[in-house]
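Enquirer: got a sequence here, can you build the structure:
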Amino acid sequence: MPTTPSLQDVLDAAEELWPRTLAESWDAVGLVAGRRDAPVQKIHFAVDPVSAVVEEACGAGAGLLITHHPLLLRGVTSVEAGTFKGEAVHRLIESGCALLTAHTNGDSAVGGVNDVLAELLGLQDHEPLKPVDDGLPEEGLGRIGALPQGMPLGEFASRVFGILPSVAGGVRVAGDRDAFVQRVALCGGAGDSLLDAARHAGADVYITGDLRHHPASEARENVRGGRPYLIDVSHFASEWMWLPAAAQALDRVLSDRGYEVEVAVSGINTDPWDFVLTPG
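Expert: Alright, predicted model coming up:
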């Protein structure tokens, strides 16, 4: 008969799926708050540990909130409740809800953010753009693969737009709308650090979020307007797509170990932008 796992049991299952060794050296992943011996009956997944998400998880009686983005990525010297981060920590602790972060380890893992994006776009034979040094060949940041059939850049951009959650920023494209594309590189979240990797891998188009002006401009100049073309998407939207798959994967691992939990995915849009103005 299924039993309720402890927080440590859930952490062990999460480590199997998203090993901490896959996290980038600058990242802050793992358990942020919570007692390892506490029972966990409900688990809540979200991209960002913002106030509304914390309130949603605590209000639902979750024993664990798993977010992709860290709450404490940059150092703090106080978590007094008068600050947004301090209030989040207090609310979580007072509600008996632990907080776990799976960030770049969730990006690089098999079945992680980038694999989910690649599969949703139908990429074949995809592999990491930046493989990890000591890991499986399938582990690493970004992905590159091929569409079963090529198509015009404008049509492909419309496909990307169609699979992502609706957010204010939409999708921005740099390149010839009618150019034929088939080899696709991608990186969920902010991926301008992999612009050169996408070019060297022979991508026709590179999809990522948070493309800043100077890296994007220089990337376009380096290829003299040619390939790879660029598709800039919402950071939040590109990573939200992973949550249902992550929730299902964790539920499956826990079930295989004889545990029963209730798993939910937050529907709160935590993209920071509310509306956009465009010409015309």
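
Enquirer: CA only for contacts and neighbour counts going forward, please
Expert: Fine.

Enquirer: out of everything not next to it in sequence, what's closest to Ala219?
Expert: Counting by CA to CA, 6 or more residues apart in numbering, Ala219 lies nearest to Leu195, which is 6.9 Å off, once chain neighbours are set aside.

Enquirer: please give me the structure for this one as well, since I'd like to look at both together:
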Amino acid sequence: MPRLSEVIAALDALWPPSRAEQWDAVGTVCGDPGAEIRRVLFAVDPVREIADEAIELGAQLIVAHHPLYLRGTTTVAADHFKGRVVHDLIKNDIALHVAHTNADTADPGVSDALAGALDLRVTGPLVPDPSDPSGRRGLGRICELEHPETLAAFAERAAQRLPATAQGIRLAGDPDAVVRRVAVSGGSGDSLFDTVRAAGVDAFLTADLRHHPVSEATQQSPLGLVDAAHWATEWPWCELAAAQLDEISDRHGWNLRVHVSHTVTDPWSSRFSSPGAPN
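Expert: Down below sits the predicted model:
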């Protein structure tokens, strides 16, 4: 069985911590480098439900996309919900490792997994990494559909292919507009509107779209906007990342058991439509 240090070295080769944004908090949160690893659980959020799932599964490592402590802390006391997660993980010999913005811009990364879930052909990054000579790394992806379809059909594709959440899929723009080229970006994406417009795509699928940026974007161009739940746009990466670690395990003869959590940790639990609201 591999040691935690060996597994982390393999994960860092996939998603080098040096490629994370300066504000980000990636890497190993807790865990003994010398501990043997037999089972690994991939998840988007390192919340209590995921810790409980890892304990029940008998995992020795959780690989999460979102940081547990993004802004740092001075305590991991168990009277706070984040501290309780740390305590439960340590008591059960479970390590926690985070790959966040370093996984967003990887090749393949979060947006490649999102494009794959929607059966889109990736043609390149939306925001290329200037340090990447291959031109494949970077934030977001520009994609092509196999056949043109309406914006409404593309939104329905997202609703069918992405994990179900209370939010579902929201659409801004002409539902009957024809879509051939799209941009996708897992996670919050309305800061990318200028770049998306410059890319000349017909639609942009992302998450966490806010009123004012969307209002301004729809006034400036006919770009169609498809808004999914943040968790739903990033969950496909868990399957991609798990497959990558599976391949590494096979190559090294580690015989790891790699799992993907299907627990919905999107924080929104219900949705209620007003009578007469647009469909």
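
Enquirer: need the TM-score from the superposition.
Expert: Remark: TM-score between the superposed chains equals 0.95 [TM-score structural alignment, normalised by the length of the second structure]; 274 aligned residues with a CA RMSD of 1.2 Å.

Enquirer: name the element whatever residue of the second structure lines up with the residue nearest to Ala219 of the first structure belongs to?
Expert: Matched by TM-score structural alignment, Leu195 of the first structure corresponds to Phe193 in the second structure. Using DSSP states H and E, Phe193 of the second structure sits in helix 193-199.

Enquirer: for that helix, enumerate the helices and strands it packs against.
Expert: strand 121-128 (3 or more CA pairs under 8 Å, 6 or more residues apart in numbering; DSSP states H and E).

Enquirer: in the strand it packs on, what's buried?
Expert: Neighbour counts over strand 121-128 of the second structure (16 or more other CA atoms under 10 Å) mark Arg121, Val122, Gly124, Pro125, Leu126, Val127, Pro128 as buried.

Enquirer: residue in the first structure paired with the fourth one?
Expert: It refers to Pro125 of the second structure. Aligned counterpart of Pro125 of the second structure in the first structure: Pro128 (TM-score structural alignment).

Enquirer: its match contacts Gly135, doesn't it?
Expert: No: using CA atoms under 8 Å, Pro128 of the first structure is not in contact with Gly135, being 11.7 Å away.

Enquirer: against Leu162 of the second structure, how distant is the residue nearest to Asp266 of the second structure when sequence neighbours are not counted?
Expert: Distances taken as CA to CA, 6+ apart put Trp231 closest to Asp266 of the second structure, at 5.4 Å, once the chain neighbours are dropped. For Trp231 of the second structure, the distance to Leu162 of the second structure equals 10 Å [CA to CA, to the nearest Å].

Enquirer: equivalent analysis for Ile37 of the second structure, please.
Expert: Look at Ile37 of the second structure and Leu162 of the second structure: by CA to CA, they are 30 Å apart.

Enquirer: likewise Val47 of the second structure?
Expert: Distance, Val47 of the second structure to Leu162 of the second structure, by CA to CA: 21 Å.

Enquirer: which residues are in contact with Asp129 of the second structure?
Expert: For Asp129 of the second structure, the contact set (CA atoms under 8 Å, 6 or more residues apart in numbering) comprises Thr105, Gly135, Arg136, Arg137, Gly138, Leu139.

Enquirer: mind redoing it with 6 Å?
Expert: By CA atoms under 6 Å, 6 or more residues apart in numbering, the contact set of Asp129 of the second structure is Arg137, Gly138.

Enquirer: repeat that for Val76 of the second structure.
Expert: Val76 of the second structure makes contact with Gly83, according to CA under 6 Å, 6+ apart.

Enquirer: try it again at 7 Å.
Expert: Residues in contact with Val76 of the second structure, defined by CA atoms under 7 Å, 6 or more residues apart in numbering, are Gly83, Val86.

Enquirer: aligned partner of it in the first structure?
Expert: Structural correspondence for Val76 of the second structure with respect to the first structure (TM-score structural alignment): Val79.

Enquirer: element containing its match?
Expert: Assigned by DSSP H and E, Val79 of the first structure belongs to no helix or strand.

Enquirer: quick one: it from Ala185 of the first structure, how far?
Expert: 40 Å.

Enquirer: do Gly258 of the first structure as well
Expert: For Gly258 of the first structure, the distance to Ala185 of the first structure equals 39 Å [CA to CA].

Enquirer: which of these two has more residues huddled nearby?
Expert: Ala185 (32 against 13; other CA atoms under 10 Å).

Enquirer: would you agree the more buried one is in contact with Val205?
Expert: Yes: judged on CA atoms under 7 Å, Ala185 of the first structure makes contact with Val205 at a distance of 6.3 Å.

Enquirer: tell me, which helix in the second structure spans the most residues?
Expert: Secondary structure of the second structure per DSSP state H: the longest helix is helix 230-252.

Enquirer: now that helix: which residue numbers in the first structure?
Expert: Counting by TM-score structural alignment, helix 230-252 of the second structure corresponds to 235-257 in the first structure.

Enquirer: same thing with stretch 96-115 of the second structure?
Expert: Matched against the first structure by TM-score structural alignment, stretch 96-115 of the second structure falls on residues 99-118.

Enquirer: now stretch 162-177 of the second structure
Expert: With TM-score structural alignment as the criterion, stretch 162-177 of the second structure aligns to 164-179.

Enquirer: quick one: contacts of that stretch?
Expert: The contact list for stretch 164-179 of the first structure (CA under 7 Å, 6+ apart) reads 152-154, 161, 225, 229-234, 237-238, 271, 273-276.

Enquirer: for the spatially most central residue of the second structure, which non-adjacent residue is closest in space?
Expert: Central residue of the second structure (CA atoms, centre = their mean): Glu234, 2.3 Å from the mean position. In this structure, Glu234 of the second structure finds its nearest non-sequential neighbour in Gly186, 5.4 Å apart by CA to CA, 6+ apart.

Enquirer: let's verify that neighbour: helix, strand, or coil?
Expert: strand (DSSP: H, G, I helix; E, B strand; the rest coil).

Enquirer: how many other residues sit next to it?
Expert: With other CA under 10 Å as criterion, Gly186 of the second structure counts 30.

Enquirer: for it, what are its contacts?
Expert: Val110, Ser111, Leu114, Thr206, Ala207, Thr233, Glu234.

Enquirer: try it again with 6 Å
Expert: By CA under 6 Å, 6+ apart, Gly186 of the second structure lies in contact with Ser111, Thr206, Thr233, Glu234.

Enquirer: pipe those residues into TSV and attach distance to Ser18 of the second structure per row.
Expert: Output for these, formatted as TSV (distance: CA to CA, whole Å):
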residue	distance to Ser18 of the second structure
Ser111	19
Thr206	25
Thr233	24
Glu234	21
